[in-house]
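# I need the structure of the sequence given here:
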Amino acid sequence: MDLRYSAEDERFRREARDWLETYLSDDFAGLRGLGGPGREHEAFEERLAWDRHLGAHGWTALGWPPEHGGRGLSLLRQVVFHEEYARAEAPARVNHLGEELLGPTLIAFGSDAQRERFLPKIRAVEELWCQGYSEPNAGSDLAAVATRAVNDGDGWVVDGQKIWTSLAHQADWCFVVARTTPGSRRHDGLSYLLVPMRQEGVTVRPITQLTGTSEFNEVFFDGARTETSLVVGEPGDGWKVAMATLGFERGISTIGQQVAFARELAAVVTLARRNGAIDDPVIQDRIAHAHMGLDLLRLHALRTLAGSPGETGAMGAASVAKLVWATWHRSLGELAMQVAGASALVVAEPYELDDLQRLFLYTRADTIYGGSNEIQRNILAERVLGLPREARP
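Coordinates of the predicted model:
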């Protein structure tokens, strides 16, 4: 992949930068920097209005094909937008799960009727989505899900429990992996269902995190219903569809994520200079490694997104990407605490974290959610390198 930006790419950069600067200095000026990790509760309704404003002006679904309502922009143009969005300190998006995960999944696997029904509302940010994957006894081991769905002739009836469901308390719909073949085990017999959240039979219970906020939730399905037609792909093909969604999860938006990482690293360096920690050679070494690691994150992400992941193949590249950025970000949180010193142990009353404390606590989850580091290593060992499977009980 040629990583150089053309003159046309740079013109697009100026267009995106000017648009963001105009609206983030005017109608939405108060939203800069709001809603990041551990702060998802901040100005939710205002950020929702911002997302809808983006949709109304053609700044959502940038990579979707034009026939599905997107702009069909090249990889580099999408990279440019996410870079400029992060550099402008634009607020965290509330529609990530719909636009970046479900939308591409429906484009790849959905029926014409499903695409017609859901894609326009995702693009316009009129319906919000959450992801029903993890369960109390099936976190990163998605193949162990026990939530079941039965077609009673009038539609699917869903029973079970999901956990760590991000933004379920705000969502209108959930894409749910459920077992639809009685007696099936592991990857077989799963289906990928689209289930409305606002109905009897769906209960959402927020979970308080170490950051003091409640981004994610427990979700209980007790006879919840959805239409027969709202299974993506064929019944029993849920594993394949769910894995495709996870691939989209590690997509283009990770480029903007890395710009935010760079801002966090800069804050750590600024603190180190201010309190004298920069004079410690060990901290100097860790900061240098952090800078090099961030450059490698970007290069690996671009190579993977360009479809040139090397010998490991697409699955391996996605697992490597998750391992690399999650481990790097967790290490940055640890470096932040090392730089801050003993003051990092003090929390204001009432419980109020500063930015670096929040960074440290939130990044403890990075190596767990979206498939834990252990699961990613098993995928690489078993499915890419062909090593013997880990013993299972």
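
# contacts and neighbour counts: CA atoms only from here.
OK.

# Give the next helix or strand downstream of the helix or strand encompassing Arg17.
Per DSSP states H and E: Arg17 is located in helix 7-24. The element immediately downstream of helix 7-24 (helix or strand, assigned by DSSP H and E) is helix 44-56.

# Now find how far off-centre that following helix is within its chain.
Offset of helix 44-56 from its chain centre (C-alpha atoms, centre = their mean, to the nearest Å): 18 Å.

# which of the residues in it are buried?
Counting neighbours by 16 or more other C-alpha atoms under 10 Å, one finds that the buried residues in helix 44-56 are Phe44, Arg47, Leu48, Trp50, Asp51, Arg52, His53, Leu54, Gly55.

# follow-up on the earlier one: same for the helix holding Arg17, what does it pack against?
Where contact means 3 or more C-alpha pairs under 8 Å, 6 or more residues apart in numbering; DSSP states H and E, helix 7-24 is packed against helix 75-87.

# Please point out which parts of stretch 54-74 sit buried.
Buried residues in stretch 54-74, defined by neighbour count with 16+ other C-alpha under 10 Å: 54-55, 59-64, 68-72.

# quick one, what contacts Arg123?
By C-alpha atoms under 8 Å, 6 or more residues apart in numbering, Arg123 lies in contact with Gly55, Thr60, Ala61, Gly69, Gly70, Glu99.

# I should have written Gln114 there, sorry.
The contact partners of Gln114, by C-alpha under 8 Å, 6+ apart, come to Leu106, Leu230.

# swap in Phe28?
Trp50.

# before we move on, what about Arg39?
Thr213.

# gap between it and Ala266?
20 Å (C-alpha to C-alpha, to the nearest Å).

# about what we covered before: okay, the contacts of Arg123 in a markdown table with secondary structure and distance to Tyr362 next?
Supplementary listing: the contacts of Arg123 in a markdown table, determined by DSSP: H, G, I helix; E, B strand; the rest coil; distance: C-alpha to C-alpha, whole Å:
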| residue | secondary structure | distance to Tyr362 |
| --- | --- | --- |
| Gly55 | helix | 29 |
| Thr60 | coil | 27 |
| Ala61 | coil | 28 |
| Gly69 | coil | 35 |
| Gly70 | coil | 33 |
| Glu99 | helix | 24 |
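
# What I need now is those residues written out in JSON lines, including distance to Ala108 for each item.
Output for the contacts of Arg123, formatted as JSON lines (distance: C-alpha to C-alpha, whole Å):
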{"residue": "Gly55", "distance to Ala108": "21"}
{"residue": "Thr60", "distance to Ala108": "18"}
{"residue": "Ala61", "distance to Ala108": "14"}
{"residue": "Gly69", "distance to Ala108": "14"}
{"residue": "Gly70", "distance to Ala108": "14"}
{"residue": "Glu99", "distance to Ala108": "13"}
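
# I have a second one here; can you model it like the first so I can compare?
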Amino acid sequence: MASIDLADRSLDLGEWAAATPDADAVFTAAVREWLTENLVGDFAALRGRGGPGSEHEFFAQRLEWDRYLARAGWTCLGWPVRHGGRGATLDQRIIFHQEYARADAPARVNHLGEELLGPTLIEFGTEEQKQRFLPGIVDVTELWAQGYSEPGAGSDLAAVSTSARLEDGRWHLDGQKIWTSLAHVAQWAFVLCRTEPGSTRHHGLSFLLVPLDQDGITVRPIQQLTGTSEFNEVFFDDAVTDADLIVGEPGGGWPVAMGLLQFERGVSTLGQQVGFARELEAVTALARRNGALDNPEIATRIARAGIGLRVMRAHAPAVIDAAPGADSVAKLLWANWHRDLGELAMDVVGAASLIGPDATVEGVPNDITDPEHVELDEWQRLYLFTRADTIYGGSNEVQRNIIAERVLGLPREARV
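Predicted coordinates:
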């Protein structure tokens, strides 16, 4: 097989694949070999860490792992080479996700930057913004948080009321965001806010890039059902950012915000589906070990989960090609599937799923949450975390409205 210098970021993986026989096989072998040789030593302790409900685990160590991946050329695979990426094909990105999951490598900490903001800046940002922010995402030296939802504007994103006004060459922000993932560890946030007083709905919104380490911003972690605090509420009290740190035109932030969500629900979900497959495999193996698989109802639900996973995979090309409504359908598919998997896991475990330790665990190796918390097992964490799947990222109700109104052409829902 032909060798491939994975650390050479000047190598365009797409062009290399087009000119290399059996490129996918070579790439698969290279990914597998690199993970085998490098997920060792201190990094070996990170295997399987940081998944849903366990975002607090080994955060500092997983951050260092992400930076180690960057130095070896494994971040931002699908970005163009001129922006620091690798120009990887869709098949190569799928291969990487599959091999990464197969190696039980730890959950990444730079998803919001690498999979959401980076592609959005490449699509909508200025050259100055790309030069300023893309390198920090590629090498994982700057982390990002998402400032979308508000107490009165969750799934109805067009109802945001956080405002910004332009004074003396800077935007001044006032308002509150909530469910802000990783804001307590991020240096920056991309914030959707209202910059035209009196505007309503999709009009008058702007997409700003805001530094979080300043006096005008307060970040308060929110304890979740799992006992961890991935989410936060963020308060803006005359917080500021430079005038040129707006993506798109003033008042034209809605298309940028929707473009980012398209990235979130598109290619970036490929890795998510690989993770889902591994979770289903683990639940099935548990059912086989403890005899739950002998229960016809459990066996049927496991079989249906397998079918549902195949449906998601079959639907993925429509999302990637941006077919109308495909991203909303995809959100409904994976959110309901994952929620049901959490319930299935509890039923496979049986009565023991209701029993938790009666003591707290001290010294959990992390640096972003209180080290004293009730320790849950992996299935309890999965179940509790997946209760939110049908809400965050656009609730089921909102996705169904989008499909009904924008794809099927049904009358719009009456708004109060």
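
# in the second structure, what residues pair with the helix holding Arg17 of the first structure?
Here helix 7-24 of the first structure aligns to the second structure at residues 22-39, judged by TM-score structural alignment.

# next one: stretch 125-136 of the first structure
Using TM-score structural alignment, stretch 125-136 of the first structure lines up with residues 140-151 of the second structure.

# same question, stretch 252-267 of the first structure
Aligning stretch 252-267 of the first structure against the second structure (TM-score structural alignment) gives residues 267-282.

# chain center to that stretch: distance?
With C-alpha atoms, centre = their mean, you get 13 Å for stretch 267-282 of the second structure.

# For the first structure, just list every one of the strands.
Secondary structure of the first structure, counting by DSSP state E: strands at 129-132, 148-151, 156-166, 173-179, 190-196, 202-206, 216-226, 231-232.

# Just the residues contacting the match of stretch 125-136 of the first structure, thanks.
Contacts of stretch 140-151 of the second structure (C-alpha under 8 Å, 6+ apart): 63, 66-67, 70, 110, 112-113, 136-137, 154-155, 157, 160-161, 176-183, 185-192.

# Just give me how far it sits from the chain centre.
Centre-to-centre, stretch 140-151 of the second structure and its host chain are 11 Å apart (C-alpha atoms, centre = their mean).

# go on, stretch 110-120 of the second structure?
9 Å.

# quick one on the thing from earlier: the match of stretch 125-136 of the first structure spans what distance, first to last residue?
For stretch 140-151 of the second structure, the first and last residues are 30 Å from each other (C-alpha to C-alpha).

# corresponding residues in the first structure for stretch 327-340 of the second structure?
Under TM-score structural alignment, the match for stretch 327-340 of the second structure is residues 318-331.

# Mean distance of the matching stretch to its aligned residues in the second structure, please.
Taken over the aligned residues, the distance from stretch 318-331 of the first structure to the second structure averages 0.7 Å (mean C-alpha distance after the TM-score superposition for the first structure).

# Show me what counts as buried in that stretch.
Burial within stretch 318-331 of the first structure, assessed by neighbour count using 16+ other C-alpha under 10 Å, is assigned to 318-331.

# Please apply the same query to stretch 213-220 of the first structure.
Of all the residues in stretch 213-220 of the first structure, those buried under the rule 16+ other C-alpha under 10 Å are Ser214, Glu215, Phe216, Asn217, Glu218, Val219, Phe220.

# Between those, which sits nearest Asn151 of the first structure?
Asn151 of the first structure lies nearest to Phe220 out of those, by C-alpha to C-alpha, at 18.6 Å.

# For the closest one, which non-adjacent residue is spatially closest?
Leaving aside its sequence neighbours, Phe220 of the first structure sits nearest to Gln161 (C-alpha to C-alpha, 6 or more residues apart in numbering; 4.6 Å).

# what separates the one you found from Gly36 of the first structure, distance-wise?
Distance, Gln161 of the first structure to Gly36 of the first structure, by C-alpha to C-alpha: 27 Å.

# Compare those two (neighbour count), which wins?
Neighbour comparison, Gln161 of the first structure and Gly36: the larger count goes to Gln161, with 22 against 13 (by other C-alpha atoms under 10 Å).

# Return the residues in contact with the more buried one.
Each residue near Gln161 of the first structure by C-alpha under 8 Å, 6+ apart is listed here: Glu135, Pro136, Thr147, Glu218, Val219, Phe220, Phe221.

# and which of those residues is nearest Gly371 of the first structure?
Glu135 (12.6 Å).

# What count of nearby residues applies to that closest one?
Glu135 of the first structure: 22 neighbours (other C-alpha under 10 Å).

# What's the separation between it and Gln209 of the first structure?
Going from Glu135 of the first structure to Gln209 of the first structure by C-alpha to C-alpha gives 17 Å.

# re earlier: any chance of the strands of the first structure in a markdown table, plus distance to Pro393 of the first structure?
Formatted as a markdown table, these follow (distance: least, C-alpha to C-alpha, whole Å):
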| stretch | distance to Pro393 of the first structure |
| --- | --- |
| strand 129-132 | 25 |
| strand 148-151 | 22 |
| strand 156-166 | 23 |
| strand 173-179 | 21 |
| strand 190-196 | 21 |
| strand 202-206 | 31 |
| strand 216-226 | 27 |
| strand 231-232 | 31 |
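
# Out of these, which gets nearest to Gly251 of the first structure?
Between Gly251 of the first structure and the strands of the first structure, the tightest spacing by C-alpha to C-alpha is seen for strand 129-132, at 16.2 Å.

# Tell me roughly how far that closest one lies from the second structure on average.
Mean for strand 129-132 of the first structure is 0.2 Å (mean C-alpha distance after the TM-score superposition for the first structure).
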